[in-house]
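[1] how would this look folded up:
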Amino acid sequence: MKNQTVIIIGANSAIAKALVDVFIADSNTQLILVSRNVDDYQHDLFNRAKLIDVKNYQECEIDAAMIRVKQVVTFDISNVFICNGVLHNQHCQPEKRLEDFTASVFTEIITANTITPMLWLKNLVPILPSSQNCKIVVFSARVGSISDNKLGGWYSYRASKAAMNMLIKSAAVELARRAKNIKLISFHPGTTDSPLSQPFQKNVPKGKLFTREFVAKQLLKVVEDTPVDGEASFLDWQGKDIPW
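    Predicted coordinates for the structure are as follows:
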């Protein structure tokens, strides 16, 4: 494999850590890890990785982080994984009824799942090479599919992922004109055994709760198999199309 740079944003998430384990073993890959918490990478095993820590995901911090990324890039950027996202936290839970919907929760969820990835994408495009193909993966979710929504509920999370998908779709239209070498992928990882899915795992059918290592392996296969075609793709962990 020729030399390449891979950027993983939101590198402290479960799937991101599994991706890191794959790429850190490849001596031809420069690995740049961006996260609010890089403590897990303060280890000799990750000496080759460039660590970019951010205080928060405010726009000014993202802008500053991407300036630092640009300064340390050694090879052409071939892959970017934007792993940011929130389903729940101490004060945000997926809504089961209309009465559960609040402006504060919606704002927090859509900021994390929609605005933050878009700000990363905005700053990434200008530093990507014009000749080398580059695939950018944004973590989405099947529940963000409008046409696939048969169950309702989860208003804020569904809306944030649907909005992210629309932004990815729109960006792909633009990039087809100005940066044909960039491929945008909205990726649904399935239900992964992680803190994000922990409260909901009891409802997962047998055999459908995946390890982070399995999801990372599937994602890398999806990325390898997906052509750079000037369009956005919304794909699941099997590489199958999900309706927008």
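[2] hey, let's count contacts and neighbours off CA atoms from now on
    OK.
[3] which of the three states applies to Arg48?
    Using DSSP: H, G, I helix; E, B strand; the rest coil, the structure places Arg48 in coil.
[4] check contacts around it.
    Each residue near Arg48 by C-alpha atoms under 8 Å, 6 or more residues apart in numbering is listed here: Ile24, Gln30, Leu31.
[5] now Ala172
    Ala172 neighbours (C-alpha under 8 Å, 6+ apart): Lys183, Leu184, Gly230, Glu231, Ala232.
[6] one more time with 6 Å, if that's ok
    Residues counted as contacts of Ala172 (C-alpha atoms under 6 Å, 6 or more residues apart in numbering) are Glu231, Ala232.
[7] return the member of the contacts of Arg48 nearest to Gly207.
    Nearest to Gly207 among these, counting by C-alpha to C-alpha, is Ile24 at 28.8 Å.
[8] what about the closest one, distance to Ile32?
    From Ile24 over to Ile32 the distance is 10 Å, taken as C-alpha to C-alpha, to the nearest Å.
[9] neighbour-wise, which of the two wins?
    Ile32 (21 against 17; other C-alpha atoms under 10 Å).
[10] remind me which helix or strand that one belongs to.
    Secondary structure from DSSP states H and E places Ile32 in strand 29-35.
[11] quick check: buried residues in the longest helix seen in the chain?
    For the chain, the longest helix by residue count, based on DSSP state H, is helix 155-178. Across helix 155-178, burial judged by 16 or more other C-alpha atoms under 10 Å covers 155-169, 171-172, 175-176.
[12] and the contacts of Arg48, which is closest to Ile242?
    Ile242 has its nearest neighbour among the contacts of Arg48 in Leu31, at 29.6 Å by C-alpha to C-alpha.
[13] and that closest one, how many residues sit next to it?
    Leu31 has 24 neighbours, counted by other C-alpha under 10 Å.
[14] ok, now which ones touch it?
    Applying C-alpha under 6 Å, 6+ apart, the residues near Leu31 are Thr5, Val6, Ala49.
[15] any idea how far it lies from Glu174?
    From Leu31 over to Glu174 (counting by C-alpha to C-alpha), the distance is 28 Å.
[16] and this one, please, so the two structures can be compared:
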Amino acid sequence: MSGQAVVIGASGGIGRALVRCLVESDRFDHVHALARRQIEIEGAEAGYIDLDDEESIARAASVIGPEIGCLIVASGLLHGPGMKPERSLGDLNAEQLTRIFATNTIGPALVLKHFAPMTAKDRRVTIALLSARVGSISDNRLGGWYGYRASKTALNMIVKCAAIELARSRPQAICVALHPGTVDTKLSKPFQRGVPPHKLFTAAYSAECLTATLDRLDQSASGQCFAWDGSLIAR
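    Got it, this is the predicted structure:
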């Protein structure tokens, strides 16, 4: 074993499953499970982070320290109390857009700001931020979901820029966006009607696929977005 693995957003369904996968892989000296809510996952070290608070992000990075070999950001916001995906331009409002971008784009970008310098320089490092297929501009044929789509598109650009920068100091780093598929979690629960059973994944299955995809990627993949099955998603 060597180095540390970090999952941010570990209290969510996919986040928890990713932590378990990394613990079971037995590849890291420490697996850190960071979230706003206190959690207990066997084999992992729980910690606090609030993606809406940059000081919290910086503090979490400094506590964990250097030699991070795997960093995964599994946070995401699609709906919540008083908010649901916009179906038309008339549904747009500044408060909801601000909330969505804060969670899906700004928070993960600030994680990269503070955690990327803590990644190992002399060996393979994987950095993955959970995105979504609906963030693809070229694949958008239905419209709607303005804030969620746009925030994930913006996240994909953050990943691309970070990948270019990281390659200068960490040539073995792989920084990608990942689409987990439609997973049976709170985020997708209101939108599962019509999803074929074989395309509605458990969190455990999605996490296994995502970690397997990360293991298969090399440096040429850095900056791109991949689905749970390893297929490339067009921008």
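[17] what TM-score do we get after superposing?
    TM-score for the superposed pair, counting by TM-score structural alignment, normalised by the length of the second structure: 0.94. Supporting figures: 234 aligned residues with a C-alpha RMSD of 1.6 Å.
[18] before we move on, back to that, redo the contacts of Arg48 of the first structure as CSV? Include distance to Lys240 of the first structure.
    Listed next are the contacts of Arg48 of the first structure as CSV, based on distance: C-alpha to C-alpha, whole Å:
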residue, distance to Lys240 of the first structure
Ile24, 28
Gln30, 29
Leu31, 28
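[19] hang on, the earlier thing: tell me how far the longest helix of the first structure lies from the chain's centre.
    13 Å (C-alpha atoms, centre = their mean, to the nearest Å).
[20] that one corresponds to what range in the second structure?
    Under TM-score structural alignment, helix 155-178 of the first structure corresponds to residues 146-169 of the second structure.
[21] Ala103 of the first structure: neighbouring residues, count only.
    By other C-alpha under 10 Å, 8 other residues sit near Ala103 of the first structure.
[22] map it across to the second structure for me.
    Under the alignment by TM-score structural alignment, Ala103 of the first structure pairs with Ala94 in the second structure.
[23] mean deviation of the match of helix 155-178 of the first structure from the first structure?
    Stretch 146-169 of the second structure, aligned to the first structure and superposed, deviates on average by 1.0 Å (mean C-alpha distance after the TM-score superposition for the first structure).
[24] hmm, back to that, of the contacts of Leu31 of the first structure, which is the nearest to Asp63 of the first structure?
    So of those, ranked by how close each gets to Asp63 of the first structure (C-alpha to C-alpha), first place is Val6, at 18.6 Å.
[25] does the closest one count as helix, strand or coil?
    Relying on three-state DSSP, one would call Val6 of the first structure strand.
[26] quick one: contacts for the equivalent of it over in the second structure?
    Matched by TM-score structural alignment, Val6 of the first structure corresponds to Ala5 in the second structure. The contact partners of Ala5 of the second structure, by C-alpha under 6 Å, 6+ apart, come to Val31, Ile68, Gly69, Cys70, Leu71.
[27] repeat that for Ser56 of the second structure.
    Ile49, Asp50.
[28] and it? What does it align with in the first structure?
    The equivalent of Ser56 of the second structure in the first structure is Glu61 (alignment by TM-score structural alignment).
[29] element containing that match, please.
    Using DSSP H and E, Glu61 of the first structure falls in helix 59-72.
[30] next, the angle from that helix to strand 29-35.
    160 degrees (axes from the mean of the first three to the mean of the last three C-alpha atoms, to 10 degrees).
[31] and the residue in the second structure sticking out farthest from the centre, how far is that from Ser75 of the second structure?
    Checked against the mean C-alpha position of the second structure, the extreme residue using C-alpha atoms, centre = their mean is Gly90, at a distance of 29.5 Å. Noted for Gly90 of the second structure: a distance of 27 Å to Ser75 of the second structure, by C-alpha to C-alpha.
[32] next: Ala17 of the second structure.
    With C-alpha to C-alpha as the criterion, Ala17 of the second structure and Ser75 of the second structure are 13 Å apart.
[33] and what of Gly223 of the second structure?
    For Gly223 of the second structure, the distance to Ser75 of the second structure - C-alpha to C-alpha - is 19 Å.
[34] how about Ala173 of the second structure?
    Taking C-alpha to C-alpha, one finds Ala173 of the second structure at 21 Å from Ser75 of the second structure.
[35] please apply the same query to Asp184 of the second structure.
    Distance of Asp184 of the second structure to Ser75 of the second structure, given as C-alpha to C-alpha: 15 Å.
[36] those two: which is more packed in?
    Neighbours were counted for Asp184 of the second structure and for Ser75 using other C-alpha under 10 Å; Ser75 has more, 23 against 18.
[37] which ones are touching the more buried one?
    Taking C-alpha under 6 Å, 6+ apart, we find Ser75 of the second structure in contact with Gly9.
[38] name the SS class of it, please.
    Strictly by three-state DSSP, Ser75 of the second structure counts as coil.
[39] residue in the first structure paired with it?
    Aligned counterpart of Ser75 of the second structure in the first structure: Asn84 (TM-score structural alignment).
[40] where exactly do the strands run in the second structure?
    Under the criterion DSSP state E, strands of the second structure are mapped to 4-8, 30-35, 45-48, 68-73, 125-130, 173-179, 182-183, 200-201, 225-227, 232-233.
[41] ok, which of these comes nearest Asn140 of the second structure?
    Asn140 of the second structure lies closest, by C-alpha to C-alpha, to one member of the strands of the second structure: strand 232-233, at 11.7 Å.
[42] where in the first structure does that closest one fall?
    The aligned range for strand 232-233 of the second structure is 241-242, by TM-score structural alignment.
[43] what sits up against that stretch?
    Phe234, Leu235.
[44] likewise stretch 21-28 of the first structure?
    Outside stretch 21-28 of the first structure, the residues that touch it by C-alpha under 6 Å, 6+ apart are Asn3.
[45] in it, which residues are buried?
    Neighbour counts using 16+ other C-alpha under 10 Å place Phe23, Ile24 of stretch 21-28 of the first structure among the buried residues.
[46] many thanks, I have nothing further to ask.
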